[in-house]
Each structure stands twice: as structure tokens, then as C-alpha cells.
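1. The following block contains a protein sequence and its predicted model.
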Amino acid sequence: MKKYEVYKNIRKGAMIWGLPISLFAMMMLSVLASLLIIIFSFGLLVILTALVWNGALYIILTKIARKALVFNFSKVFPKIISNKKENILHHVDY
């Protein structure tokens, strides 16, 4: 009988080929675009350029995904949660 391990890192998010879903989608768009370019302008130089481009993009995206905390500038939750209406003038009390 097969054993399955419990996936405990669910809060880290789904990963495909070591990339989060958004970066994986960007990678697949690049692959599809390069395939269209190869189909409509067939040549050895075009094929090699597309392979190098997609390989370099994959390496860059995996490095960005590993350092994802560097790009996180905003906080998830606000400092204060209140039902009070926001007033720009600040001289009228509710």
C-alpha cells in the first residue's frame, strides 16, 4: 500500500517547477510566444535564441521566487481595524 505524506507547507503557496503560480504563468506565456515565433519564422538561429531566452528567463524567475520577501513592500493587515468612517477634513466628529 502506498504511503502519502502530509503537506505541511500549505501557507507557502502552490509551486510548479519551483515557481509560484503567477511566475509559472509568465514562463508559460514566454514559451507559447517563442513557439509561435519558431513556427512562423523557422530557422536554426531562431530556435537557439528561443531556447536560450526561455532558459535564462526560468533561471531569473527561480532566483526572484527564492528572494520573494525582498519584494514584499506592503503589509497584509492594517494597524487599526475600525468601523469609524474616514473623514478627510478631521474637524467633524461622528
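-> On my side now, so go ahead.

2. Every contact and neighbour count from this point should use C-alpha atoms.
-> Will do.

3. Relative to the whole chain's centre, how far out is the longest helix seen in the chain?
-> Assignment by DSSP state H gives helix 44-66 as the longest helix of the chain. Put simply, helix 44-66 sits 16 Å off its chain's centre (C-alpha atoms, centre = their mean, to the nearest Å).

4. Comparison target below:
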Amino acid sequence: MKTYDVYRNIRKRAVIMGLPISLFALLMVSVIGSLLIIIFSFSVVVIISVLMFNIVLYLILGQITKNPSLLDFKKAFPRTIDHKKPGLAKWADNH
């Protein structure tokens, strides 16, 4: 009789080449665009610069995957601005 292991990592995101699906799709769009540029250009400098761009893009997307707080702009500003000094006055009034 066959036994099956329980898959416990159901909440982990799917990754391809170390990138989440959305970032991998962005990388593939860049690669396809780069291939179009390489096909229609006959310059070695353009080919090398496009390849370097794709390598740098992959490294940047890898860093964003490892440290997602790099693009977290939500916590930059508070929801409300209050000029009251923090203290125990509100706590003392309620109790």
C-alpha cells in the first residue's frame, strides 16, 4: 500500500528561479523585449548592454524577493495626525 506525506507548505508562494510568479513574469517580459532589441540591432555594445540590464534586473528582483520591506511605502505616514502628548491621562479617566 502506498503512503503519502502530508504537504505542510501549502501557504508558501510558488517560485521560479527564486522569484515569485509576478516578478518572474516581469523578468520574462524584459528578456523577450531584449531579444527583440538584439534581433534588430547589429551592435555588440547594444547586445552587451541589454544582457547586463537583464542580469542587473534579475539581481534587483532577487533582492526585492529576499527583503520585501524595500517596497513597503504604507508605513511612511500615520493614518491620523495627533498633537496630544502621550500620557496616562486617558487611561486614568476611564478607570
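-> Perfect, thanks for sending it. None of these values were measured; they are calculated from a predicted model.

5. about what we covered before: counting by contacts, list what the longest helix of the first structure packs against.
-> strand 19-20, helix 21-40 (3 or more C-alpha pairs under 8 Å, 6 or more residues apart in numbering; DSSP states H and E).

6. What lies in contact with the first one?
-> To tie it back to what came earlier, the one meant is strand 19-20 of the first structure. 13-14, 61-62, 65 (C-alpha atoms under 8 Å, 6 or more residues apart in numbering).

7. Repeat that for stretch 48-60 of the first structure.
-> With contact meaning C-alpha under 8 Å, 6+ apart, stretch 48-60 of the first structure is reached by 27, 30-31, 34, 38.

8. which among these gets closest to residue 74 of the first structure?
-> The nearest member of these to residue 74 of the first structure, counting by C-alpha to C-alpha, is residue 27 at 25.0 Å.

9. Of the contacts of strand 19-20 of the first structure, keep whichever come out buried.
-> Buried members of those, scored by 16 or more other C-alpha atoms under 10 Å, are 61-62, 65.

10. wait, which of these is closest to residue 9 of the first structure?
-> residue 65 (15.7 Å).

11. Contacts only, for the closest one.
-> Here residue 65 of the first structure is in contact with 18-20, 23 (criterion: C-alpha under 8 Å, 6+ apart).

12. from the residues you listed, which two are the most distant?
-> For the contacts of residue 65 of the first structure, the farthest-apart pair by C-alpha to C-alpha is 18 and 23; their separation is 9.6 Å.

13. how many neighbours does the closest residue to residue 15 of the second structure other than its chain neighbours have?
-> Distance criterion C-alpha to C-alpha, 6 or more residues apart in numbering; nearest residue to residue 15 of the second structure, sequence neighbours excluded, is residue 21 at 6.0 Å. Using other C-alpha atoms under 10 Å, residue 21 of the second structure has 14 other residues around it.
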